[in-house]
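Engineer: Predicted coordinates and the sequence they were generated for:
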Amino acid sequence: MTYTETDIVTTVEQLTGASLSALPRTQWEDIDQFHAGGSEAIERLIPHLALTAGATALDVGSGLGGPARQIARATGCNVVGVDITTAYVEAAQALSDAAGLAERTRFFRSDIGALGHTGFDAAYTVHVQMNIEDKKVFYSEIARRLRPGARLAIFEVCRGADGELALPLPWSLDGTDSHLVTADELRDTVQSSGFTLLDWADESTWARQWFDDLGRRLAAGTAPATLPALLTDGPARMLNFAVATATGAVTLHRGAFTVTA
């Protein structure tokens, strides 16, 4: 099991020397975005979700809830997040409570297949499907929970050039739960799961620059409390991810889809 972290809120407060309610939002963004690109990546997804105030989006694999809070603030929508890791769900809700977003961002421990809610106006996945072996079932379950015409946006890691990936990685400590496919395979699988393609973009070059910028901030000591500090083997996992992105062993792709009529 890759996601074994516990007492995340306590760790955040120890790293920052402040309670959650006292943390500035800029500091949260180094902690609660469990993916390459941080909040900038979510900014690139938001326009494709076509959300308005009062709509409800589904965050599948919601992690620590950073994207949910960012999207709720930016669009005025509500977000329901689901994740299978109890500690992440608890931390996500605690962070939303501290941010004053408890009513608009709610998090539940659930597999997408067990979620009873339907009729969502949009959904998104951010660095989630790498752990999913049967991706067609996964995205089909998401499609079933969306209203007709709803949008799906994804920002996902794909297999690039042939070659061994150094472990551990953010989504896998030992490789046994890593199920990477190529970008073309992922795009085609989503389309075959009940979606029509609207947009598909390779964000690998941009992600490489983001990793470079993060490395400089860490080296300069200007980002003392960051996500790697919260994770088991966090620094090694992020470094291996950065190297894999730089060498093309993995690619990062952003996609937008709509539910097929």
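Structural biologist: Cool, the structure landed. What you see is a predicted model; the values in this text were computed from it and never measured. Numbers count the residues shown, from 1 in each chain.
Engineer: all contacts plus neighbour counts: C-alpha atoms, from now on.
Structural biologist: OK.
Engineer: Excluding residues flanking it in the chain, which one is nearest T105?
Structural biologist: Residue nearest to T105 in three dimensions, not counting chain neighbours: V79, with 4.8 Å by C-alpha to C-alpha, 6 or more residues apart in numbering.
Engineer: Could you check how many residues crowd around E164?
Structural biologist: Applying other C-alpha atoms under 10 Å, we find 8 residues neighbouring E164.
Engineer: What of L64?
Structural biologist: L64 has 27 neighbours, counted by other C-alpha under 10 Å.
Engineer: what sits against it?
Structural biologist: Listed by C-alpha atoms under 8 Å, 6 or more residues apart in numbering, the contact set of L64 reads D32, Q33, F34, Y88, V89, A91, A92, L95.
Engineer: now those residues as CSV including distance to L20?
Structural biologist: Shown next, in CSV, are those (distance: C-alpha to C-alpha, whole Å):
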residue, distance to L20
D32, 12
Q33, 16
F34, 18
Y88, 15
V89, 16
A91, 10
A92, 11
L95, 7
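Engineer: Can you give the distance of the helix or strand encompassing L58 from its chain's centre?
Structural biologist: Assessed by DSSP states H and E, L58 sits inside strand 56-60. Its chain's C-alpha centre and that of strand 56-60 lie 12 Å apart, by C-alpha atoms, centre = their mean, to the nearest Å.
Engineer: hold the first one in mind and look at this next one:
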Amino acid sequence: MEAEQQVARHYGRSGIEQAFLDALRAAGKDIDHLQPGDLSGADEFHLGGPAATAALAADLGLGPETHLLDIGCGIGGPARHLAAALDCRVTGIDLTAEFVEAAEALTRRCGLAVSFRQGSALAMPFPDGAFDAATLIHVGMNIADKAALFAEVRRVLKPGARFGVYDIMRVAEGDLPYPMPWAATPETSFVEPPETYRRLLGQAGFTIEAEHDRSDLALRLGREARERAAARGPSPLGPHLLMGPTAPQRVANVMATLERGLIAPVEIIVRAD
């Protein structure tokens, strides 16, 4: 429980919605008539951003009949993306109350019907077999007990449902620099190799269907973002809105570690037995 409180404090800060609204105005957006894409660049808090979300959705086979659970939904970026692009029904859950409040407010401004709940991924407030699919996008790095996490995900999924994990995973030995986007210190950072995910997912009652390393995508998009910033100046919409003034150091650390080949953003698609 103490670890979860530390994680919530790491992410939580007041005024998230207002910070986004100010940035959207500065970017020339009409905050009273927002589209999910207007928030792109800041509300999908993971390597690869919307492109990685779209790839995950395609691999999961999401569609209009899907009731999707987005575990660790943050401020709702992937949930809005998938609800708008695929017309699927989305429920998001996140540990951080300030994220859930911002997710609800920004989603209303986009005119989308997405449900958000505050709660722990280790004890979710949903009945057994409630969902057709689930996603976990850059969340597992903050959860030490992944066996309990995957068992809880299996509980809330229907038999045959697909679960898409997209986490930063360790792929080589070496010290990770901190702060990182997901943790200021190693005390709340639980980066594991893909083989640990495979083993624990299997023990929880999932069968692995596919696995993809998205490093090339993340590196290419990161390089393009740096080139745009150099040519045009920094965008009002960026990771600083969620990470604050330490954003440049956090982003630099994760990208440098990715380039060194110590970590990789890895997608694993599994099916509930």
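Structural biologist: Perfect, thanks for sending it. Keep in mind that this is a model prediction, so the values were computed, not measured.
Engineer: matching residues in the first structure for stretch 82-95 of the second structure?
Structural biologist: Stretch 82-95 of the second structure lines up with residues 71-84 of the first structure when matched by TM-score structural alignment.
Engineer: corresponding residue for Y139 of the first structure in the second structure?
Structural biologist: Counting by TM-score structural alignment, the partner of Y139 of the first structure is F150.
Engineer: Relative to the whole chain's centre, how far out is stretch 39-52 of the first structure?
Structural biologist: 12 Å.
Engineer: again with stretch 16-25 of the first structure
Structural biologist: Stretch 16-25 of the first structure sits 22 Å away from the centroid of its parent chain (C-alpha atoms, centre = their mean).
Engineer: End to end on the match of stretch 82-95 of the second structure, go ahead and measure it.
Structural biologist: Counting by C-alpha to C-alpha, to the nearest Å, you get 21 Å between the two ends of stretch 71-84 of the first structure.
Engineer: before we move on, the earlier item: quick one, what contacts the match of Y139 of the first structure?
Structural biologist: Contact analysis of F150 of the second structure by C-alpha under 8 Å, 6+ apart lists L200, L201, A204.
Engineer: Please enumerate the strands of the first structure.
Structural biologist: Remark: strands assigned in the first structure by DSSP state E are 56-60, 78-83, 105-109, 120-126, 146-159, 195-202, 250-259.
Engineer: With respect to S19 of the first structure, which of these lies nearest?
Structural biologist: Nearest to S19 of the first structure, of all the strands of the first structure, is strand 105-109, at 20.0 Å by C-alpha to C-alpha.
Engineer: for that closest one, packing partners?
Structural biologist: Applying 3 or more C-alpha pairs under 8 Å, 6 or more residues apart in numbering; DSSP states H and E, we find strand 105-109 of the first structure packed against helix 66-75, strand 78-83, helix 86-99.
Engineer: Turn the ones you listed into JSON lines, columns for distance to F257 of the first structure.
Structural biologist: JSON lines is the format used below for these (distance: least, C-alpha to C-alpha, whole Å):
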{"stretch": "helix 66-75", "distance to F257 of the first structure": "18"}
{"stretch": "strand 78-83", "distance to F257 of the first structure": "18"}
{"stretch": "helix 86-99", "distance to F257 of the first structure": "26"}
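Engineer: Quick check: which of these is buried the most?
Structural biologist: Mean neighbour counts were compared across those using mean count of other C-alpha atoms under 10 Å; the top stretch is strand 78-83, at a mean of 24.
Engineer: so what does it touch, helix or strand wise?
Structural biologist: strand 56-60, helix 66-75, strand 105-109.
Engineer: 6 Å instead, please
Structural biologist: strand 56-60, strand 105-109 (3 or more C-alpha pairs under 6 Å, 6 or more residues apart in numbering; DSSP states H and E).
Engineer: quick one: that strand to chain centroid distance?
Structural biologist: Distance, centroid of strand 78-83 of the first structure to centroid of chain: 12 Å (C-alpha atoms, centre = their mean).
Engineer: mean deviation of that strand from the second structure?
Structural biologist: If you overlay the two and look at strand 78-83 of the first structure, the average distance to its match in the second structure is 0.5 Å (mean C-alpha distance after the TM-score superposition for the first structure).
Engineer: what does that strand contact?
Structural biologist: For strand 78-83 of the first structure, the external contacting residues (C-alpha atoms under 6 Å, 6 or more residues apart in numbering) are 56-62, 68, 72, 104-110.
Engineer: Among the residues you listed, which one sits closest to P228 of the first structure?
Structural biologist: Using C-alpha to C-alpha, S62 is the member of those that lies nearest P228 of the first structure, at 17.2 Å.
Engineer: Need the counterpart of that closest one in the second structure.
Structural biologist: So, by TM-score structural alignment, S62 of the first structure is matched to C73.
Engineer: Contacts only, for that match.
Structural biologist: G92, I93, D94.
Engineer: how about those residues in JSON lines, adding distance to M255 of the second structure?
Structural biologist: Shown next, in JSON lines, are the contacts of C73 of the second structure (distance: C-alpha to C-alpha, whole Å):
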{"residue": "G92", "distance to M255 of the second structure": "27"}
{"residue": "I93", "distance to M255 of the second structure": "27"}
{"residue": "D94", "distance to M255 of the second structure": "25"}
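Engineer: For those residues, which pairs are in contact in the first structure too?
Structural biologist: With both residues aligned by TM-score structural alignment, their matches' C-alpha atoms under 6 Å, the contacts of the contacts of C73 of the second structure that the first structure also has are G92, I93, D94.
Engineer: State the distance from the first one to G222 of the second structure.
Structural biologist: Meaning G92 of the second structure. Going from G92 of the second structure to G222 of the second structure by C-alpha to C-alpha gives 27 Å.
Engineer: ok, R147 of the first structure - contacts?
Structural biologist: Applying C-alpha under 6 Å, 6+ apart, the residues contacting R147 of the first structure are G119, F120.
Engineer: rerun that using 10 Å as the cut-off
Structural biologist: Applying C-alpha atoms under 10 Å, 6 or more residues apart in numbering to R147 of the first structure gives the contacts T118, G119, F120, D121, A122, V259.
Engineer: Which position in the second structure pairs with the fourth one?
Structural biologist: Think D121 of the first structure. Aligned partner of D121 of the first structure by TM-score structural alignment: D132.
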